[in-house]
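In: Any chance you could fold what I've pasted below:
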Amino acid sequence: MYWRRRVKCSNLILLIILISASMFVILKGSLPHILITRIFADERNMKESRAMAEDVNSVTNGQIWASNYTKAKYGRPITGKDHLIVYNRVPKCGSRTLLALFEQLKNEKRLATVISTQGFHVPRDLGFAGGQRALKDRINQAIDQIKHLPSAIEGHFRFHSVDRLKNPIYINIIREPLDRMVSQYYYRRFGDGQTSDRFLKKELNRVIDSEYLNQTFNDCVLSDRTECSNPRITSFQTSFFCGIHPNCSIPSAWTLAEAKRKVDEDYTVVGVAEDYSGFLSVLEKLMPDLFDGIAAKYQMQSEGQNKTESTKSIKLSPPSPEVRKIMRERLDMEYKFYEFVKERFEQLKINVGVMS
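Out: This next block holds a predicted model:
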């Protein structure tokens, strides 16, 4: 009797152990995952974005798009003419030169329309998220104006996913970070060769205190003024490509990773202003039906009228070696993004047969 009870007890204990082990295996995979998903969803998404951005950093077998991201568009040829070009141009990166070429294509009936979002001012009381929603509404209004393709939408706006249209073509140009920042600094004070006095005073000078209007960039940096030290200003191009997510306005490793991901995932090409003719030649190679001959037009334009010179900021005073050293540190994330884009672009030129 004693042994029978002992065997039954042993069997019961064994059964309990087996059930407990099974539950542990099930819960080990599911319960923590559920809790983490609910509590830390945003952080998990950020880590996934970082991991994806690290993956698209790889350049293997002569390819420049993501090895494990099948939807990446960077460097992929595009045929046909029924396309919408989205040029969310970065300020002070030579965009007016490209717009002038767009106008030539439009006059030749090779572009149906070129719609601008410029002149649309986001009310400051909307905040960042509200302002970006208002800007996206403006972009949708611009899309409504397009009746025929190929067409283009242009303006100084952060990356927006134009989800109303199938496969829009994103293109852009960035610039050496310190050069762009210095140019922007003086442009806001003195304009350029195409700036009217009215526009200068009404639009550009309005955001600058009068006591700082004549301050040099060197003075701004050495006095540690916000205009030359605020991380949101010193990460401008990176945040521009990162997009409209609220976290994009906060410089971080995630912001940089997301900006890199957008370049690979959404843009057909991002060039550098220091190699403008190379950028136009790449446009020709990737999209011959749209941009055939655009590099030659640029050359003729440069010989006839130096558009680039007329859009350079006035009274620009170059930064001193001391200021360059300070700004190199402040612009660290910008330089990481710039070098990423430049490396991509140089590899793309090799792949499509554009000589440096």
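In: CA only for contacts and neighbour counts going forward, please
Out: Noted.
In: Please enumerate the strands of this structure.
Out: Assigned by DSSP state E, the chain shows strands spanning 84-87, 113-116, 151-154, 169-174, 267-272.
In: Of all these, which one is nearest Met333?
Out: strand 169-174 (14.0 Å; C-alpha to C-alpha).
In: Off-centre distance for the closest one?
Out: 8 Å (C-alpha atoms, centre = their mean, to the nearest Å).
In: who's in contact with it?
Out: Where contact means C-alpha atoms under 8 Å, 6 or more residues apart in numbering, the residues beyond strand 169-174 that reach it are 83-90, 93-95, 237, 266-273, 338.
In: now stretch 205-225
Out: Under the criterion C-alpha under 8 Å, 6+ apart, residues 182, 185-186, 188-189, 227-229, 317, 319-320, 323, 326-327 lie in contact with stretch 205-225.
In: how about 6 Å then?
Out: Arg189, Cys228, Pro319 (C-alpha atoms under 6 Å, 6 or more residues apart in numbering).
In: Most neighbours out of those residues, which is it?
Out: With neighbours taken as other C-alpha atoms under 10 Å, the top of the contacts of stretch 205-225 is Arg189, carrying 24 neighbours.
In: residue nearest the centroid of this protein?
Out: Central residue check for the chain by C-alpha atoms, centre = their mean: the C-alpha nearest the mean position is that of Phe241, 1.5 Å away.
In: Would you agree that one is in contact with Glu258?
Out: No. In this structure, Phe241 is not within contact of Glu258 by C-alpha atoms under 6 Å, at 8.0 Å.
In: now the helices for the stretch 101-250 of the chain?
Out: 127-144, 177-190, 197-199, 217-222, 231-234, 236-242 (DSSP state H, counting those that start in this stretch).
In: Another sequence for comparison is provided below:
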Amino acid sequence: MILIYYLNADDLNNTKRADINVVLFNRVPKTGSVQLIELMRNLGKVHNFDVDVDPQQAGIRPLLDEYEESDFIDNVENIEDGNIFVSHVNYLNFTKYDKPRPIYINMVRDPVERVISWYYYIRAPWIFVPNRRKNNRPMPNAQWVNTEFDQCVMSGEKVCTFIEGSFLERVGDHRRQTLFFCGHNERKCMPFNSQIPLEIAKRNVEKEYAVVGTWEDTNITLTVLENYIPHYFKGATKMYYSGLNNDIQNSNPMKPIISEHIKDLVRKNFTREIEFYQFCRQRLHKQYLALRLDDLMKADKTLGEFNNIARAVKR
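Out: The predicted structure is shown next:
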């Protein structure tokens, strides 16, 4: 019962701290973001809002310089109130540029499962063939396509070697989930599995994000979205289970089951990325628990009022 004195849904809700009624979903790749976009589009038909998805011809926006950051923020500021903007972009500090803050949301996923998902995603023919044609690139070699993730890890190939503090990999290799919550400072945010990016990412989630959910806690995520951002997400649970839950977007039948032994080997180099993921889940659960405690307190108050009335009638 001590938790009742420390958990309050209103205290954990950053929606009220936003300066404009625009949701910015700076989606982390391979976290089920397409599924959430589909849900939001369906909710938009009910609640009369639009979901604008950044086309991003090159896929994921890299680290932005200050001019690019300012330009992106200006674009978000000019979005009509009551709508949602979606982009694969790192966290942007609107206050730094004296611009009104939007309502930030995002999704996270177990970081090892993310890199496995990405590994097979970019090797799927329906992904690399269209990209090859669009960007006039050569076809990948057969060995690259056919090497399984566990083989890649055990052979020590560079793409499957996750070295703490490394800067060498491309931003889009998806080992850095914290990067999407840390920002665009390469020196502070890029070192893989390092303490400074972890702390910055945690601080930004705590202070700036209304909700950071995960499909690994589907019902909790939907409940928190419904209650913390009701203008956009009222009825999200009912909408999701009306059929969207059976239509998983970007499912990859080519991805095999990876053994726990291989996953454990990889997890040893993902300690801080895992810590960040668990931090986000813990915050999500706190938000959910705060809602339940509020309900209990309201129910207790209602019961007390009912008992008072009953006593008065007996007199």
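In: Got a TM-score for the pair?
Out: Once superposed, the chains reach a TM-score of 0.76 (TM-score structural alignment, normalised by the length of the second structure), with 279 aligned residues with a C-alpha RMSD of 3.5 Å.
In: Check the contacts of stretch 205-225 of the first structure against Ile250 of the first structure and report the nearest one.
Out: Cys228 (16.2 Å).
In: Show me what the closest one lines up with in the second structure.
Out: Applying TM-score structural alignment, one finds that Cys228 of the first structure aligns to Cys160 in the second structure.
In: what's the answer for Arg198 of the first structure, then?
Out: Using TM-score structural alignment, Arg198 of the first structure pairs with Pro130 in the second structure.
In: ok, so what distance separates Gln299 of the second structure from Glu273 of the second structure?
Out: Not Gln; residue 299 of the second structure is Ala. 39 Å (C-alpha to C-alpha, to the nearest Å).
In: Leaving out sequence neighbours, find the closest residue to the alignment partner in the first structure of Glu216 of the second structure.
Out: Here Glu216 of the second structure is matched to Glu274 in the first structure, going by TM-score structural alignment. Excluding its sequence neighbours, the residue lying closest to Glu274 of the first structure (C-alpha to C-alpha, 6 or more residues apart in numbering) is Arg175, at 6.9 Å.
In: Map that neighbour onto the second structure.
Out: That one, Arg175 of the first structure, aligns with Arg109 by TM-score structural alignment.
In: Could you measure from its match over to Gly213 of the second structure?
Out: With C-alpha to C-alpha as the criterion, Arg109 of the second structure and Gly213 of the second structure are 9 Å apart.
In: do Lys255 of the second structure as well
Out: Counting by C-alpha to C-alpha - Lys255 of the second structure and Gly213 of the second structure are separated by 24 Å.
In: Same drill for these two, tell me which one is more crowded.
Out: Gly213 (24 against 17).
In: picking up where we left off before, with respect to Arg6 of the first structure, which of the helices of the stretch 101-250 of the first structure lies nearest?
Out: Closest to Arg6 of the first structure of these is helix 236-242 (C-alpha to C-alpha; 68.0 Å).
In: OK, contacts around the residue nearest to the centre of the first structure?
Out: So, once contact is read as C-alpha under 6 Å, 6+ apart, Phe241 of the first structure ends up touching Phe159, Ala259.
In: buried stuff in stretch 48-59 of the second structure?
Out: Phe49, Asp50, Val51 (16 or more other C-alpha atoms under 10 Å).
In: do the same with stretch 265-285 of the second structure
Out: Buried residues in stretch 265-285 of the second structure, defined by neighbour count with 16+ other C-alpha under 10 Å: 266-267, 269-270, 272-274, 276-277, 280-281, 283-285.
In: Which of the residues you listed fall in helices?
Out: Using DSSP state H, the members of those that fall within helices are Val266, Arg267, Arg272, Glu273, Ile274, Phe276, Tyr277, Cys280, Arg281, Arg283, Leu284, His285.
In: Aligned to the fourth one, what sits in the first structure?
Out: In the first structure, the residue paired with Glu273 of the second structure is Glu334, using TM-score structural alignment.
In: next one: the last one
Out: Counting by TM-score structural alignment, His285 of the second structure corresponds to Glu346 in the first structure.
In: that older thread, reformat the buried residues of stretch 48-59 of the second structure into JSON lines and put distance to Cys189 of the second structure next to each item.
Out: Shown next, in JSON lines, are the buried residues of stretch 48-59 of the second structure (distance: C-alpha to C-alpha, whole Å):
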{"residue": "Phe49", "distance to Cys189 of the second structure": "34"}
{"residue": "Asp50", "distance to Cys189 of the second structure": "32"}
{"residue": "Val51", "distance to Cys189 of the second structure": "29"}
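In: What is the nearest of those to Leu303 of the second structure?
Out: Phe49 (38.6 Å).
In: count of neighbours near the nearest residue to that closest one once chain neighbours are set aside?
Out: Leaving aside its sequence neighbours, Phe49 of the second structure sits nearest to Asn83 (C-alpha to C-alpha, 6+ apart; 5.2 Å). Burial of Asn83 of the second structure is recorded as 17 neighbouring residues (other C-alpha under 10 Å).
In: For Asn250 of the second structure, see how far away Asn83 of the second structure is.
Out: Separation of Asn83 of the second structure from Asn250 of the second structure (C-alpha to C-alpha) stands at 24 Å.
In: and what of Asp294 of the second structure?
Out: Distance from Asp294 of the second structure to Asn250 of the second structure, by C-alpha to C-alpha: 37 Å.
In: quick one, which of those two is more surrounded?
Out: Asp294 (17 against 12).
In: So the residue nearest to Phe49 of the second structure sits against Asp50, correct?
Out: Yes. Asn83 of the second structure lies in contact with Asp50 (C-alpha under 6 Å); the separation is 5.2 Å.
In: So what does Phe85 of the second structure match up with in the first structure?
Out: Match for Phe85 of the second structure (TM-score structural alignment): Ile153.
In: about what we covered before: residue in the second structure matching the residue nearest to the centre of the first structure?
Out: So Phe241 of the first structure corresponds to Phe181, using TM-score structural alignment.
In: ok, back up a step: so who does the match of Phe85 of the second structure touch?
Out: So Ile153 of the first structure contacts Val86, Val114, Ile115, Ser116 (C-alpha under 6 Å, 6+ apart).
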